[in-house]
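**Student:** Quick one, structure for this:
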Amino acid sequence: MIMQSNSIEVRVDGPVATVTINRQQKRNALTRAMIEDLRVALSDVHQERRVRVMVLTGAGAAFCAGRDVEEMAAGGPDPAADMVRWGEEAEQLRDLVLEMLQLPKPIIAAVNGPAVGAGAGLVLAADIAIASPEATFGFPEPRLGVVAGVESPLLAFRLGAGPASRLLLSSQQIPADEALRIGVYHETVDTPLLWARAVELAKECAAGAPESVQLTKRLLLETVGEQLVTQLSSGAIATATARTTEAAQQGLEAFLEKREPEWP
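**Tutor:** As a prediction, the model looks like this:
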């Protein structure tokens, strides 16, 4: 049975399942509960035999604004408990990315608006990415005092070390046409036609023999991406470690207070 939640919606049309991130009032920023719901949706798509391809998109004007900063910044009275939580959050995002990469069915990201931070990571974890002209892409983490640890090896895997360094160190959000040029997006499509084009591509994937498509996807991960699983785990450790710093506290607080950070 295909799951539904308040912020993750799943629709099945023949061989195509569309998973929509729907938290429009927060630009589809991901909470821990939403990440877990995405993982459940992936599991359901995996088990649903009639589904051959998955389309991932966002509701409204954004694809995904990354992790929910309010949730990230929330702390409790026990610093040790906070450190445990930070580690769990990093591992949870790593596991979501791994499950997307390891899903034996192709994933097509239909990027309808800004995809930043963890949202950009979801784009990179998909097998094919198409975008609307409004689909900016980037990693603002350094300006928040944190690290895009899980996303960094995935970005280097998809684009190479040079483009990854530029995007990660500058915190630039690049427009859709530049993201297309460097290979983040495979094509751009006018917004009203985006989902239809994603479904068209999904049906092209579904026309292949399921075993052949699944083996091809696994082969790419196990050869070209041979070291990626280990690198994602290292990235999760870096993400959790960065959260323990004064810079992270300052950066997250500054974002919520809508001011420039004062770095220690």
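
**Student:** When you work out contacts or count neighbours from here on, use the C-alpha atoms and nothing else.
**Tutor:** OK.

**Student:** Residue 200: neighbour count?
**Tutor:** As a burial measure, the neighbour count of residue 200 was computed by other Cα atoms under 10 Å and equals 13.

**Student:** distance from the centroid: which residue in the chain tops it?
**Tutor:** Here the chain reaches farthest from its C-alpha mean at residue 77, the gap being 30.6 Å by Cα atoms, centre = their mean.

**Student:** a helix runs through it, doesn't it?
**Tutor:** No - assessed with DSSP: H, G, I helix; E, B strand; the rest coil, residue 77 is coil; it does not lie in a helix.

**Student:** hang on, isn't residue 152 packed against residue 235?
**Tutor:** Yes - distance between residue 152 and residue 235: 7.1 Å, which falls inside the contact criterion (Cα atoms under 8 Å).

**Student:** run this one through as well so I can compare:
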Amino acid sequence: MADILELPQAGTHPIAVQRGEHAHRIVLSSPPANALSVAMMDALMAALAEAAADRDCRVVVIAASGKLFSAGHDLKEITAHRGDPDRGRAFFETTMRRCAELMQAIVRHPRPVIAEIAGLATAAGCQLVASCDLAIASEEAAFCTPGVNIGLFCSTPMVALSRNLSNKHAMEMLLTGETIDARTARDFGLVNRVVPPEYLGTVVGKYVRTIASKSAATVKIGKEAFYRQAEMGLADAYDYAASVMVENMLARDAEEGIGAFLGKRKPEWTHE
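**Tutor:** Below is the predicted model of the structure:
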């Protein structure tokens, strides 16, 4: 994925997009903090929309340049608006709503989204990791939700954490604000794999190739169904999942895949 294009955006928080075979790699490129300013979130939303519109894109990777994955919201930007006539209320609402839209765009994205974490992910940066479908971390990565330390409980990161971690583990991070290492994050369920830093890109690349080799239509159906059923009661979830299975069975790729399995041959996906 060597072709790097900077997306046009306002402000001084550029991202870069590397387009490779069946993948878009979105890189937060505003070190040292890679803060999720409004401009940064707008750029991420644009990059995600572009990946969704690209029929050749099968997987999205979100990574970062520098030592920090992301320090979360831009506190300097937030503080600058405390002098507004409304003490910043309108800007704070815009920031939080845009962040919520970004996290939901990742969950609702038609392609699997993988977080590639080489450094520290804090607050909304940790929320970004938790919102991705998969997360691969370097042994040097670390995670925290430190809002409680500065009088600002990490309530929006809590939404993503509580849907990935056990309640006890999520509350431990939220109440203490302490930093956990990558292996603890794996034990908590925040990341899938922890690898030596020199192998991070290689391992993420393997996940990309593995997922990209599947039927894109099937993966899209499965990702959407996973998150929708998770919000339902047991009986409703089974009713919904059964209906999804029926529609999936009628898809061309399911017919091809089952036929290939029975015929002991490699399937030829149409991605339909």
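
**Student:** what's the TM-score for these two chains?
**Tutor:** Both chains were compared after superposition, and using TM-score structural alignment, normalised by the length of the first structure their TM-score is 0.81; 226 aligned residues with a Cα RMSD of 1.8 Å.

**Student:** which residue in the second structure lines up with residue 139 of the first structure?
**Tutor:** Matched to the second structure by TM-score structural alignment, residue 139 of the first structure sits across from residue 145.

**Student:** How about residue 18 of the first structure?
**Tutor:** Pairing criterion TM-score structural alignment: the partner of residue 18 of the first structure within the second structure is identified as residue 25.

**Student:** list the contacts for the aligned residue in the second structure for residue 123 of the first structure?
**Tutor:** The criterion is TM-score structural alignment: under it, residue 123 of the first structure has residue 129 as its aligned partner in the second structure. Under the criterion of Cα atoms under 8 Å, 6 or more residues apart in numbering, the neighbours of residue 129 of the second structure are 115, 121, 135, 190.

**Student:** In strands, which of the residues you listed appear?
**Tutor:** Among the contacts of residue 129 of the second structure, the residues falling in strands (DSSP state E) are 115, 121, 135.

**Student:** okay if I get these as TSV plus distance to residue 171 of the second structure and neighbour count?
**Tutor:** Output for these, formatted as TSV (distance: Cα to Cα, whole Å; neighbours: other Cα atoms under 10 Å):
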residue	distance to residue 171 of the second structure	neighbour count
115	22	26
121	17	26
135	20	23
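
**Student:** re the thing from before, out of the contacts of residue 129 of the second structure, which comes closest to residue 9 of the second structure?
**Tutor:** Checking the contacts of residue 129 of the second structure against residue 9 of the second structure with Cα to Cα, the nearest one is residue 115 at 22.2 Å.

**Student:** Distance-wise, check that closest one relative to residue 137 of the second structure.
**Tutor:** 8 Å (Cα to Cα, to the nearest Å).

**Student:** Disregarding residues adjacent in the polypeptide, which is nearest to the aligned residue in the first structure for residue 196 of the second structure?
**Tutor:** When the two structures are superposed using TM-score structural alignment, residue 196 of the second structure falls opposite residue 190 in the first structure. What sits nearest to residue 190 of the first structure in space, not counting adjacent residues and going by Cα to Cα, 6 or more residues apart in numbering, is residue 132, at 5.4 Å.

**Student:** all strands of the stretch 1-150 of the second structure, in order?
**Tutor:** In the stretch 1-150 of the second structure, strands defined by DSSP state E, counting those that start in this stretch lie at 3-6, 15-20, 23-28, 59-64, 68-70, 113-117, 120-122, 134-138, 142-144, listed in chain order.

**Student:** For the residue nearest to residue 190 of the first structure, give me its contacts.
**Tutor:** Here residue 132 of the first structure is in contact with 111, 112, 113, 176, 188, 189, 190, 191, 194 (Cα under 8 Å, 6+ apart).

**Student:** which of these sit farthest apart?
**Tutor:** Comparing every pair within these by Cα to Cα identifies 176 and 194 as the most remote, at 13.4 Å.

**Student:** The two: which is more packed in?
**Tutor:** Each of residue 176 of the first structure and residue 194 had its neighbours counted (other Cα under 10 Å), and the higher figure belongs to residue 176 (23 against 19).

**Student:** Please name the residues that touch the aligned partner of that one in the second structure.
**Tutor:** When the two structures are superposed using TM-score structural alignment, residue 176 of the first structure falls opposite residue 182 in the second structure. Residue 182 of the second structure sits next to 137, 138, 139, 140, 141, 142, 143, 191, 194 when contact means Cα under 8 Å, 6+ apart.

**Student:** which SS state does the nearest residue to residue 242 of the first structure once chain neighbours are set aside fall under?
**Tutor:** In space, and not counting its chain neighbours, residue 242 of the first structure is closest to residue 146: 5.4 Å by Cα to Cα, 6+ apart. At residue 146 of the first structure, secondary structure determined by three-state DSSP is coil.

**Student:** measure the match of residue 18 of the first structure to residue 142 of the second structure for me?
**Tutor:** Here residue 25 of the second structure is placed at a distance of 21 Å from residue 142 of the second structure (Cα to Cα).

**Student:** show me where the second structure has helices.
**Tutor:** Along the second structure, the segments classed as helices by DSSP state H run 38-53, 75-80, 89-107, 124-131, 155-162, 167-176, 182-188, 200-212, 216-230, 234-249, 252-262.

**Student:** I'd like those helices as TSV, with distance to residue 31 of the second structure appended.
**Tutor:** Rendered in TSV, the data for those read as follows (distance: least, Cα to Cα, whole Å):
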stretch	distance to residue 31 of the second structure
helix 38-53	12
helix 75-80	15
helix 89-107	19
helix 124-131	13
helix 155-162	21
helix 167-176	25
helix 182-188	21
helix 200-212	19
helix 216-230	32
helix 234-249	43
helix 252-262	43
